[in-house]
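Asks: I'll drop the sequence and a predicted model, then ask my questions.
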Amino acid sequence: MSSPQICYIGLGSNLEQPIEQVSSAIEELALLPETELLTTSVLYRSAPVGPQDQPDFINAVAQIETSLSPLSLLDKLQELEQNHQRVRERYWGPRTLDLDILLYGDLTINNDRLTVPHAFMHERSFVLYPLSEISPGLQMPNGENLSSLLVACPLGSLAKI
């Protein structure tokens, strides 16, 4: 068991009652082994990234503290996705639940299964704005401040619900 790390998890859904999907996934994060749910953002609505022929997404960000290793946490998150009948039909397509490790402590990870910080988080308003809601002074592993990422990322269609 490793020492506990503060991690941020991005949540998203646009199928099968997405508000309920994200809300129940937040509750399920609190039940993960060696993990404590610290806080979550409010829910947001955003236009889809990629194919536009799909419903808007419901998004949130959760802050957890976990002793799970990065890959063990990824495995647990993928189990939760499967419990929500996640089907990967097409890249950036619709889904019942998407759970992404955005940040894991101050680690930088880049292997065939996991990239942390999340590869696209710096350009996604539905990640950065909820993240700033729960951790406004956050600093990225490379030393960049979340506030500077927000300046470069327009709000777009993102709206609190």
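Replies: Structure's in. What do you need? Numbering: from 1, shown residues only.

Asks: for the rest of this, base every contact and every neighbour count on C-alpha atoms.
Replies: Fine.

Asks: strands of the chain, start to end?
Replies: 5-13, 35-40, 44-46, 57-66, 98-104, 109-110, 115-116, 159-160 (DSSP state E).

Asks: now the last one, how far from the centre of its chain.
Replies: Read it as strand 159-160. On the basis of CA atoms, centre = their mean, to the nearest Å, strand 159-160 sits 16 Å off its chain's mean C-alpha point.

Asks: put this next to the first one:
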Amino acid sequence: MATCYLSLGSNLGDRANYLHTAVQSLRELPGTRVEAVSGIYETAPYGYLEQGAFYNIAVRLETGLEPHELLRETQRIELENGRERTIHWGPRTLDIDLILYGTVTLCDERLTLPHPEYLKRAFVLVPLAEVLRPNDPHAARIRAALDGMPTDGVTPVMAW
């Protein structure tokens, strides 16, 4: 079993419902247990700016799925929720990013772990800090990154 951290976002339709549906789908994955879900935060779009605000959450889970299996399952969940990949960083019903998978370091054509940009993105780090285990091997790095960045654009919307 590995402790994994995911970042989920939605900026189309009923954003909160897409996030709730995704968490429920994660709960149904074989050999996987959702351990913690952050509150919902509203954030400005990143990259492609001509789109609506996002709702973002972080999820901590324990899974027996291997990294590529987990990626395949999260992409299936995205598709089941109407995800279309038309514009890079564009609007989407649901986005699920694998941020950390235990202490695994991986880089291939399909997956990079840890996520290559996560320490630069407040919309990932603020919810992530909420579900992070205090003794997690990544905790000090995450807290240091958060201490050095503005987080005023990450607005709490509701508790999970």
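Replies: Happy to help now that I have it. Quantities reported herein were computed from a predicted structural model and do not represent experimental measurements.

Asks: superposed, what's their TM-score?
Replies: The TM-score (TM-score structural alignment, normalised by the length of structure 2) is 0.93; 156 aligned residues with a CA RMSD of 1.3 Å.

Asks: tabulate the strands of structure 1 (CSV), appending distance to residue 151 of structure 1.
Replies: Converted to CSV, the strands of structure 1 look like this (distance: least, CA to CA, whole Å):
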stretch, distance to residue 151 of structure 1
strand 5-13, 20
strand 35-40, 22
strand 44-46, 18
strand 57-66, 19
strand 98-104, 19
strand 109-110, 25
strand 115-116, 21
strand 159-160, 17
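
Asks: please identify the most buried of these.
Replies: Across those, the average number of neighbours (mean count of other CA atoms under 10 Å) peaks for strand 57-66, which reaches a mean of 25.

Asks: so how far is it from its chain's centroid?
Replies: Computed by CA atoms, centre = their mean, the chain-centroid distance of strand 57-66 of structure 1 equals 5 Å.

Asks: tell me, that strand lands on which residues of structure 2?
Replies: Mapping strand 57-66 of structure 1 onto structure 2 (TM-score structural alignment) gives residues 54-63.

Asks: please apply the same query to stretch 36-43 of structure 1.
Replies: The alignment of stretch 36-43 of structure 1 onto structure 2 (TM-score structural alignment) covers residues 33-40.

Asks: which residues touch the matching stretch?
Replies: Residues outside stretch 33-40 of structure 2 that contact it (CA atoms under 8 Å, 6 or more residues apart in numbering) are 16, 23, 26-27, 55-63, 127-128, 130-131, 156-160.

Asks: how far away is the most far-flung residue of structure 2 relative to its centre from residue 106 of structure 2?
Replies: Distance from the centre of structure 2 peaks at residue 50, with 21.4 Å (CA atoms, centre = their mean). Distance check for residue 50 of structure 2 against residue 106 of structure 2: by CA to CA, to the nearest Å, it reads 32 Å.

Asks: same deal with residue 25 of structure 2?
Replies: Shown here: residue 25 of structure 2 relative to residue 106 of structure 2, a distance of 25 Å by CA to CA.

Asks: next: residue 53 of structure 2.
Replies: Residue 53 of structure 2 is 31 Å from residue 106 of structure 2, by CA to CA.

Asks: residue 55 of structure 2 now?
Replies: Going from residue 55 of structure 2 to residue 106 of structure 2 by CA to CA gives 28 Å.

Asks: what's the answer for residue 117 of structure 2, then?
Replies: Remark: distance between residue 117 of structure 2 and residue 106 of structure 2 (CA to CA) = 14 Å.

Asks: now for residue 14 of structure 2: what does it line up with in structure 1?
Replies: Aligned counterpart of residue 14 of structure 2 in structure 1: residue 17 (TM-score structural alignment).

Asks: mind listing the helices for structure 1?
Replies: Counting by DSSP state H, structure 1 has helices at residues 18-29, 70-83, 125-134, 146-151.

Asks: so which of those helices comes closest to residue 8 of structure 1?
Replies: Nearest of the helices of structure 1 to residue 8 of structure 1, taken as CA to CA: helix 125-134 at 8.0 Å.
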